[in-house]
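A.B. asks: pasting the sequence and the predicted coordinates here, then a few questions.
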Amino acid sequence: MRRNIPSLQSLICFESAAKHSSYTHASQELFITQSAVSRQIQQLEEYLGVNLFSRTRHGVELTEAGKQYAKGIKPYLQGIEKSTADIMTHKGLGGTLKLGVVPTFATRWLLPKLHKLNTQHPEITVHLETSTKPFLFNENVFDAAIFAGTQQQIEHWPGIQAHYLMDEEVVPVCSPALIQNRLPEAVMQNEHSYDLSDEELLLMPLLQQTTRPSIWQEWFQAHQIQHPKPFDGQRHELFSMLSVAASHGMGMALIPQMLIESELNKKELVIASSKKLQGSRKYYLVHSSQDISPQIQKFVDWVLQELHQSA
């Protein structure tokens, strides 16, 4: 059965003209004449039975139908371009994997290990982009994602298969100088940590995470500590930002220990208390439940293997 799809050339001309709001700029980008662009778009409008552009004093602008159509076809044209580049690059023997990943996990856990994936599977090229929110895989945004969230979020994320990676267990950390200045009598438990008393913890300034404004309150409540101002302190969005602020003596932060091993080893940060908080958030590797590619399956197997070896 013949597919109800207009010509690819007309779609390419339309996308370029929509992007620039100009037939002239589209012709320059595509190395064809302006009249050729106009003719392709006219044929597309006739095929669709709607006007995609309206004339203005300064050129053309998208109609509401044009805006809707441009938004709809863009990811599919990008998908065709990506698939074409993949097959030309890898000759059918591998491919690229576009991975969405939470920012600090990407820089602190995944990136330092990717050379192992390259050694084990040189046919796979991984492109990383940060992402902190769920999305729909049928929008062709990512092939897979490493996501930190709740079980409820995973259950209500349509069309995915999720692989549990690990719990998120946060610990209170700060610079050793901050403890030495505020609590000169405090004694280290080992080279990486103190175990401050409840009273000593109350003397430490706090650093807050903007995306989780109640995390310190949850930590204090979990350990039955009555803090008068659990929401006070500077606010930063990412764990990596909290780590830098804490290492410069600006306060005590709650950060997953696996994300700050480098700072602990360099003694830029120390664990302030043995009290931990295992929250509802967990790390998952997620991908579409449909048409799992060999690249995705190899990446899933590799990540689970790395976690097993480091456990």
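C.D. replies: Received the coordinates, thanks.
A.B. asks: every contact and neighbour count from this point should use C-alpha atoms.
C.D. replies: OK.
A.B. asks: neighbours of the residue lying closest to Tyr283 once chain neighbours are set aside, how many?
C.D. replies: Once flanking residues are discounted, Tyr283 sits nearest to Ala148: 4.5 Å by Cα to Cα, 6 or more residues apart in numbering. By the other Cα atoms under 10 Å criterion, the neighbourhood of Ala148 contains 25 residues.
A.B. asks: mind listing what Ala148 touches?
C.D. replies: Ala148 makes contacts with Val102, Thr132, Arg281, Lys282, Tyr283, Tyr284, as judged by Cα atoms under 8 Å, 6 or more residues apart in numbering.
A.B. asks: now, of the residues you listed, which are buried?
C.D. replies: Buried by 16 or more other Cα atoms under 10 Å: Val102, Arg281, Lys282, Tyr283, Tyr284, out of those.
A.B. asks: residue contacts, Val300?
C.D. replies: Leu285.
A.B. asks: ok, it to Thr125 distance?
C.D. replies: Between Val300 and Thr125 the computed distance is 14 Å (Cα to Cα, to the nearest Å).
A.B. asks: my guess is Ile260 meets Arg108, correct?
C.D. replies: Yes: look at Ile260 against Arg108 with Cα atoms under 8 Å: they come within range, at 7.4 Å.
A.B. asks: now do the helices in the chain.
C.D. replies: Using DSSP state H, the helices of the chain run over residues 8-20, 23-30, 34-48, 64-90, 103-105, 114-120, 151-155, 176-182, 198-201, 215-222, 239-247, 261-265, 294-310.
A.B. asks: distance to Pro112 added to the contacts of Ala148, as JSON lines?
C.D. replies: Below are the contacts of Ala148 laid out as JSON lines (distance: Cα to Cα, whole Å):
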{"residue": "Val102", "distance to Pro112": "15"}
{"residue": "Thr132", "distance to Pro112": "20"}
{"residue": "Arg281", "distance to Pro112": "23"}
{"residue": "Lys282", "distance to Pro112": "21"}
{"residue": "Tyr283", "distance to Pro112": "18"}
{"residue": "Tyr284", "distance to Pro112": "19"}
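A.B. asks: what sits against Ile215?
C.D. replies: Gln208, Gln209, Leu254.
A.B. asks: residues contacting the second one?
C.D. replies: Same thing as Gln209. Counting by Cα under 8 Å, 6+ apart, the residues that Gln209 touches are Ile215, Arg235, His236, Glu237, Leu238, Phe239, Leu242.
A.B. asks: cutoff 7 Å now
C.D. replies: By Cα atoms under 7 Å, 6 or more residues apart in numbering, the contact set of Gln209 is Arg235, His236, Glu237, Leu238.
A.B. asks: next one for the comparison:
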Amino acid sequence: MLMIIRPPNIQSLQTFLVLSECSSFTAAAERLHLTQSAVSRQIQLLEEHYGVTLFKRSARKIELTAEGVGLLHSAELIFRELGNVEKRYSKKIRPFRLKIYASLAMRLFIPLLNQFAADNPGMSLAVETETDLIYGDLAQYDAFVSYKDAAAITQEDWLLFAESLIPVCHPQSVCAKPLPTRLEQLPDYTLLHGSMNGMDWERWSLSKNLWLDPSQAQIFFNLDELAIEAALQGAGIAMTDQRLVQGLLEDGSLCSPFPSALQTDNAYVLTFKKGGDAHPNAAVVKRWLQQHLCADH
């Protein structure tokens, strides 16, 4: 009879294997596309599950304890067998997995899908969107878009576009009123935010030496796309990235009452998984995305 057990989280075991190989929380975090604290937490959960200490930690290095060595042998066997099962039953190449912010997917990526299908017949994609700028576990993705300080961009990141904030609204009326022509008129209009913290409007207004009235009517969304759609309906003035609305500005669906954009110190970048875990179609997808989506290629 099969003994029913409560196994540990498979991701914790995978983190344990990678950390054992790297002997460094920093290197393991980079390989798994996690934060160091997330790696540390996964190991902590594993140690709590088995009730043993798996690593000896010092200022300079970490090394396996006797219990850790024992678990390493078992974990290697488990993952070797899981790999064999994957090879045996996975007849079809899995889709290339891309993680991207929802508004970028809708405004920039989806319009390219017909071209992608024409250029890469038969190739499958799995696109997962996120509304929060802070991602969780990225190890399962073959490529992902992230929002970074420009100073933190590395050689492994491909620039999509630098952030450039601009206010946009319906070209004829806003809140059933004519468009504002002076910054001093902004308190008379509803401000639309593409995030719940409202930081984009605050950053833009401060760059114009303008203090927003806290009693002013405002609508907060958790997605740029929703703020843009509200602006298209004349519900207020949205603050968003110029790249997201460039097409709408060019065809006249939106306009900017104050077209002076704020160039921030942030950017959106595309990063691909490294090493032997790369998807079989990674090179093809990488070239295509760099050609059609990235600003510097």
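C.D. replies: Great, that's in hand. Computed from a predicted structure; not experimentally measured.
A.B. asks: thinking again about what came up before, okay, Ile260 and Arg108 of the first structure: which has more neighbours?
C.D. replies: Ile260 (20 against 16).
A.B. asks: which position in the second structure aligns with the more buried one?
C.D. replies: Aligned by TM-score structural alignment, Ile260 of the first structure pairs with Val245 of the second structure.
A.B. asks: what about its match, distance to Tyr101 of the second structure?
C.D. replies: For Val245 of the second structure, the distance to Tyr101 of the second structure - Cα to Cα - is 15 Å.
A.B. asks: try Phe221 of the second structure
C.D. replies: For Phe221 of the second structure, the distance to Tyr101 of the second structure - Cα to Cα - is 14 Å.
A.B. asks: could I get the full set of strands for the stretch 101-250 of the first structure?
C.D. replies: 124-130, 144-149, 160-174, 207-209, 234-236 (DSSP state E, counting those that start in this stretch).
A.B. asks: so which of the helices of the first structure comes closest to Val141 of the first structure?
C.D. replies: helix 64-90 (7.6 Å; Cα to Cα).
A.B. asks: got the angle for the closest one vs strand 124-130?
C.D. replies: 140 degrees (axes from the mean of the first three to the mean of the last three Cα atoms, to 10 degrees).
A.B. asks: how far is helix 64-90 of the first structure from where the chain is centred?
C.D. replies: 21 Å (Cα atoms, centre = their mean, to the nearest Å).
A.B. asks: kindly report the same for stretch 95-107 of the second structure.
C.D. replies: That offset, for stretch 95-107 of the second structure, works out to 8 Å (Cα atoms, centre = their mean).
A.B. asks: number of residues surrounding the equivalent of Trp158 of the second structure over in the first structure?
C.D. replies: In the first structure, the position corresponding to Trp158 of the second structure is occupied by His163, as judged by TM-score structural alignment. For His163 of the first structure, the count of nearby residues is 14 (other Cα under 10 Å).
A.B. asks: so His163 of the first structure touches Tyr284, yeah?
C.D. replies: Yes: using Cα atoms under 7 Å, His163 of the first structure is in contact with Tyr284, at 5.4 Å.
A.B. asks: state the distance from Glu202 of the second structure to Thr181 of the second structure.
C.D. replies: Distance from Glu202 of the second structure to Thr181 of the second structure, by Cα to Cα: 19 Å.
A.B. asks: also Lys91 of the second structure?
C.D. replies: 62 Å.
A.B. asks: ok, Pro95 of the second structure next?
C.D. replies: Taken as Cα to Cα, the span from Pro95 of the second structure to Thr181 of the second structure is 49 Å.
A.B. asks: quick one, which of those two is more surrounded?
C.D. replies: Taking other Cα under 10 Å, Pro95 of the second structure and Thr181 do not tie; Pro95 has more neighbours (15 against 10).
A.B. asks: does the more buried one touch Ala126 like I think?
C.D. replies: Yes: at 5.5 Å, Pro95 of the second structure and Ala126 qualify as touching, with contact defined as Cα under 7 Å.
A.B. asks: hmm, who's touching stretch 256-268 of the first structure?
C.D. replies: Phe105, Arg108, Trp109, Glu168, Glu169, Val170, Val171, Ser175, His192, Ser247, Leu269, Val270.
A.B. asks: which residues are in contact with Gln234 of the first structure?
C.D. replies: So Gln234 of the first structure contacts Leu207, Gln208 (Cα under 7 Å, 6+ apart).
A.B. asks: same deal with the one 3 residues further on?
C.D. replies: Contacts were defined as Cα under 7 Å, 6+ apart; by that measure Glu237 of the first structure touches Gln209, Thr210, Thr211.
A.B. asks: what does Ser214 of the first structure give?
C.D. replies: Contacts of Ser214 of the first structure (Cα under 7 Å, 6+ apart): Phe231.
A.B. asks: leaving out the residues flanking it, which one is nearest to Leu223 of the second structure?
C.D. replies: Gly194 (4.9 Å).
A.B. asks: trace the one you found over to the first structure, please.
C.D. replies: Checking TM-score structural alignment: Gly194 of the second structure goes with Gln209.
A.B. asks: gap between that match and Gln295 of the first structure?
C.D. replies: 35 Å.
A.B. asks: one more: Ala222 of the first structure?
C.D. replies: Taking Cα to Cα, one finds Ala222 of the first structure at 42 Å from Gln295 of the first structure.
A.B. asks: okay, the two: which has more neighbours?
C.D. replies: Legend: neighbour count by other Cα under 10 Å for Ala222 of the first structure and Gln295, higher for Gln295 (18 against 13).
A.B. asks: which position in the second structure aligns with the more buried one?
C.D. replies: Counting by TM-score structural alignment, the partner of Gln295 of the first structure is Asn281.
A.B. asks: now the residue lying closest to that match once chain neighbours are set aside: how far from Val285 of the second structure?
C.D. replies: Leaving aside its sequence neighbours, Asn281 of the second structure sits nearest to Phe96 (Cα to Cα, 6+ apart; 7.2 Å). Using Cα to Cα, Phe96 of the second structure is found at 8 Å from Val285 of the second structure.
A.B. asks: do His279 of the second structure as well
C.D. replies: 9 Å.
A.B. asks: contact partners for the residue nearest the centre of the first structure?
C.D. replies: Centroid-nearest residue in the first structure: Ser131, 2.1 Å away (criterion: Cα atoms, centre = their mean). Shown in contact with Ser131 of the first structure (Cα under 7 Å, 6+ apart): Gly100, Val101, Val102.
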